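*Asks:* no FASTA, just this:
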């Protein structure tokens, strides 16, 4: 990426972005929200992600425009009653012990425990309350099967029984996605208007980024729209690598540091409980240098198999298929020109993650060092021109729904062929997958010119895969029998 392309300004000026507010509100109606309302509510300070906080806003104080003082007070009063604070676990348990009914906004996860010679036991876990064995009715699990997969956010009504706590009712946070309407809505916008809308929906101010930086931010969405899209982002601290993933969807699981074991990722052989890669659409390892990996050789061995064929297994005892995307976020050091200090970009990763057989299965490397450090100036605020975006819960579900739309894959397969005497097969597969993903993100309606496909889908795909290929080319002479520069015919 040359300096001119890196520094090309945002394609839409302030007035064009400002005028876009009316179109967004008119086309998406109740599915759009003024993104200034969320920071003013201070809901995220209570430890809930944006996709939940915006649902709360629409439930408690529906409306458009900036959040008024009265609305802010109303939503904070509601939050104080319903969203448990970090020090309120024992107070809630005390109220339950006294026979009171308690309503809380919390993630709810359920599991069925099978024991030989005993009736199946259905239990619910409420992590915010420190409750791991609440009773839950079979009817709730029938109505909301996602409780058994990755859990759901919602308002839970709890009551006390003689021998424990029970979930009495559950009002889930749900957004209904009509992909046909989403695609039809795209036809109402130009490409640059649509890109600006996507960025605003993520909470970013599109005017604060160059066109290439906007593309990099949109590339973070690739694992949501593409099955088995595995990528890595390297950047210095403070660039907001995890910002998108922690606020986009309950089907995305972010792991920041802590202990990571084969049982957590793959399957617990002791009880047959499937791990995160089987239960979520995207799993993100954040701050990978600070994580503590138990049995790293087993983890990287399992990952190599999973990233190659989408099958999860551990020791041959259990096996299942998954389309979960796997994302690694890691910090790197920069020089005084804000470029990577080391020629080998992956050198600062844990040694077992530098294996070429593992890196080869990562589709793309995002150069996060080309993005500015995250600050309030980069986010939607009082001075932003475009403040209307898609509600986070609807937006996240729409992106994940695009995984099952295979038109972009077919288009990429027909139109992406690597040039050269000896192109490498995984490079071609990766470029096609990235290009198809960028087509889904930017052209979900499938209407684009060959020129647009090349500029906005293929070109970035080549650059992101080239960064992975450069690592492989440097680390292992086996790869040097193939073309070094990745080009298309």
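*Replies:* Yep, it's here. The shown structure was predicted, so the numbers you read here are calculated from the model rather than taken from an experiment.
*Asks:* CA only for contacts and neighbour counts going forward, please
*Replies:* OK.
*Asks:* so how far is stretch 356-363 from its chain's centroid?
*Replies:* Computed by Cα atoms, centre = their mean, to the nearest Å, the chain-centroid distance of stretch 356-363 equals 21 Å.
*Asks:* now stretch 326-334
*Replies:* Here stretch 326-334 is found 15 Å from its chain centre; the criterion is Cα atoms, centre = their mean.
*Asks:* below is structure B, check it against A:
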């Protein structure tokens, strides 16, 4: 036991964990940053400054960038720091924290006049025939607002907007009178259209540079994303630039699905999926006042998924009509609006599980899991393709002040590039009108984001068209699974002058052809063998994993490998012709044997796949008890064990792995929990449901699987000697190249448990 304690102290410093960048380190400007700040000097901001000034102020990013855009207009570090200090001072003095509301009220009273930053909503007091404002954080209401202010800012009447306000305290002596007076109200958003300058500046950037600039503008480091990932991120922005665009994104937690709709634009509204009524969303029959769709460019429904959620059937019907026709009616009048609809939610299962057992819309409430509703979706954004947000993914470079970019996109909604591709490409004639509308609207949105002038070559348009077709195809293919009466459609296009059309496939169709089509007409029976890190096929565990040849043993004669395998006699007999062929996981499981294996110090060729693969093959529930999963390198061992679980289990089934370990010491406990959570989140996206618990009494080390095996681990997972853990070293990726410590492993059948049948 002392050996493990010593190793914890000595190996953590060699864990290969990436070093953190100093918080006060000045970022180095690259070519794109220099170009951006030269061409758009008045409308750019260094994106990492937002987190520096935000503190505990619960304000959207566009509010902070509005302030930064006013005070930080240079790249000189001294001036930047001075501007940041001014913004911090503005927030400290004027932003209203709810818990400090009484203090700010007192300041207004004592000083007579005071500036505040708060979210303001206005309502008409019909009894007094006057508009009255409520300040959300300040906690005051019935503040009189003049009619002109309301006319200039109609969103004040809906859900409110963030404003910089000058408030005056004037007590009249009348207890019924409100002493608060609004002297000035300035919304935190731009008020002019700079499109002409924007289009002129765009011509000075290549398409790749412009895409990277847009990525930096929404806060991401473009260097960490591939071309496809960047394009999918831009799809999230289409609802801000395209009228009446219907987008759905379902995927794992923590991928930033809703962030852009709450933080990116003052023209977007994010609401909880269960907290909206027909009156609030469309029109109030009592007052005749139009709802959210009449005031916002984008209305996004957060947490939209959830099978148990209930939805108002009347709301769903109105929504279907609006999504199809851009109009809605409640009562006698029919109204029109331009708001785009976005639906974001979390999935509970991975893609192959959903494809095998249901469809990619399975998480939606029953009222929305309706072909008539889903057919109105223009694009299904595959949330499972987005990585979980990590700190290193955020940019430290320059991008547009989001409020500036949001205003540009708002004004580009008047433009339509939906038919621009038709000079070069022809869509398949089998596409329905709704299919074509979905493709055209997505293509138009991408064009306005990347080529806002509307001019692009055939080669530049083609990836945008493919992306647009894929998103609508994902919707239609799932509809065919849900509604058997719906005919499949040929999602292809033909280039001008080409003899044959070009087919478009979704990525999950390519990755899981045997699951994607329920009738199996695209099914492939070819299956790869499970392999270890070196690519060896799974072995029978009647012999030691990594057993050496005579030539190899002669090369290290000073070492011995003791193997005490249980005597298991099997009689081979020809398989009957009618016996079904085993799949790769069943073949791996059939190789498992009871026995004991011993490994010598400095032996190589040992991998987790060889040690454990056959004994977890086909498992759905695995428990691993190891008190020493504490430090980074030990948690890395655990992650590599989970890779073995991934290799030897079905992706169409969820696999639950539960870890029992001990707490790290006070110095490492926070890193232990953070790393275990990171492992949990990473493998959760792959269908490996990871849980863990801490037990101060845990001592033995073993793996127990519902396949009926118990593997007793002499050293736990900590079998490898120290090695070069940098990613430049092959030992970081190839377990069989590492030297091991001396250890034993015992394999036993769990006679008290009946293993589940493999399917």
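*Replies:* That came in fine, so what should we check first? Treat the numbers as computed from the prediction; the structure is a model and nothing was measured.
*Asks:* need the strands for the stretch 401-550 of structure 2, in chain order.
*Replies:* Remark: strands assigned in the stretch 401-550 of structure 2 by DSSP state E, counting those that start in this stretch are 425-427, 492-495, 502-503.
*Asks:* what sits up against the longest helix along structure 2?
*Replies:* Of all the elements of type helix in structure 2, the one with the most residues (DSSP state H) is helix 458-482. Outside of helix 458-482 of structure 2, the residues within contact range by Cα atoms under 8 Å, 6 or more residues apart in numbering are 231, 359-361, 371, 374-375, 377-381, 421, 424, 435, 438-440, 442-443, 446-447, 486-489, 491-492, 504-506, 518.
*Asks:* tally of neighbours for the closest residue to residue 688 of structure 2 other than its chain neighbours?
*Replies:* With sequence-adjacent residues excluded and distances taken as Cα to Cα, 6 or more residues apart in numbering, residue 688 of structure 2 is closest to residue 655, at 5.0 Å. Residue 655 of structure 2: 22 surrounding residues under other Cα atoms under 10 Å.
*Asks:* list the contacts of the residue nearest to residue 149 of structure 1 when sequence neighbours are not counted.
*Replies:* Of all residues not flanking residue 149 of structure 1 in the chain, residue 279 sits nearest, at 5.3 Å (Cα to Cα, 6+ apart). Neighbouring residues of residue 279 of structure 1 by Cα under 8 Å, 6+ apart: 149, 150, 324.
*Asks:* still contacting in structure 2, which of these?
*Replies:* Using both residues aligned by TM-score structural alignment, their matches' Cα atoms under 8 Å, structure 2 keeps these contacts from the contacts of residue 279 of structure 1: 149, 324.
*Asks:* quick one: which of the contacts of residue 279 of structure 1 sit in helices?
*Replies:* Applying DSSP H to the contacts of residue 279 of structure 1, the entries found in helices are residue 149.
*Asks:* most neighbours out of the contacts of residue 279 of structure 1, which is it?
*Replies:* Ranked by neighbour count under the definition other Cα under 10 Å, these are headed by residue 324 with 26 neighbours.
*Asks:* ok, residue 99 of structure 2 - how many residues close by?
*Replies:* Other residues close to residue 99 of structure 2 by other Cα under 10 Å number 10.
*Asks:* residue in structure 1 matching it?
*Replies:* Using TM-score structural alignment as the criterion, the counterpart of residue 99 of structure 2 in structure 1 is residue 87.
*Asks:* helices of the stretch 101-250 of structure 1, residue ranges please.
*Replies:* 138-143, 146-149, 179-186, 191-201, 211-219, 222-225, 243-248 (DSSP state H, counting those that start in this stretch).
*Asks:* deepest of the ones you listed, which one?
*Replies:* Ranked by mean neighbour count, these are led by helix 222-225 with a mean of 28 (mean count of other Cα atoms under 10 Å).
*Asks:* just give me how far the lengthiest strand in structure 1 sits from the chain centre.
*Replies:* In structure 1, with assignment by DSSP state E, the single longest strand is strand 102-113. Relative to the centre of its chain, strand 102-113 of structure 1 is centred 22 Å away, using Cα atoms, centre = their mean.
*Asks:* same deal with stretch 177-191 of structure 2?
*Replies:* 37 Å.
*Asks:* repeat that for stretch 61-80 of structure 1.
*Replies:* 27 Å.
*Asks:* what sits against residue 242 of structure 1?
*Replies:* So, once contact is read as Cα under 8 Å, 6+ apart, residue 242 of structure 1 ends up touching 254, 286, 329.
*Asks:* correction: the previous question concerned residue 260 of structure 1.
*Replies:* 291, 292, 293, 294 are the contacts of residue 260 of structure 1 under Cα under 8 Å, 6+ apart.
*Asks:* and it, what pairs with it in structure 2?
*Replies:* Aligned by TM-score structural alignment, residue 260 of structure 1 pairs with residue 276 of structure 2.
*Asks:* good, we can wrap up now.
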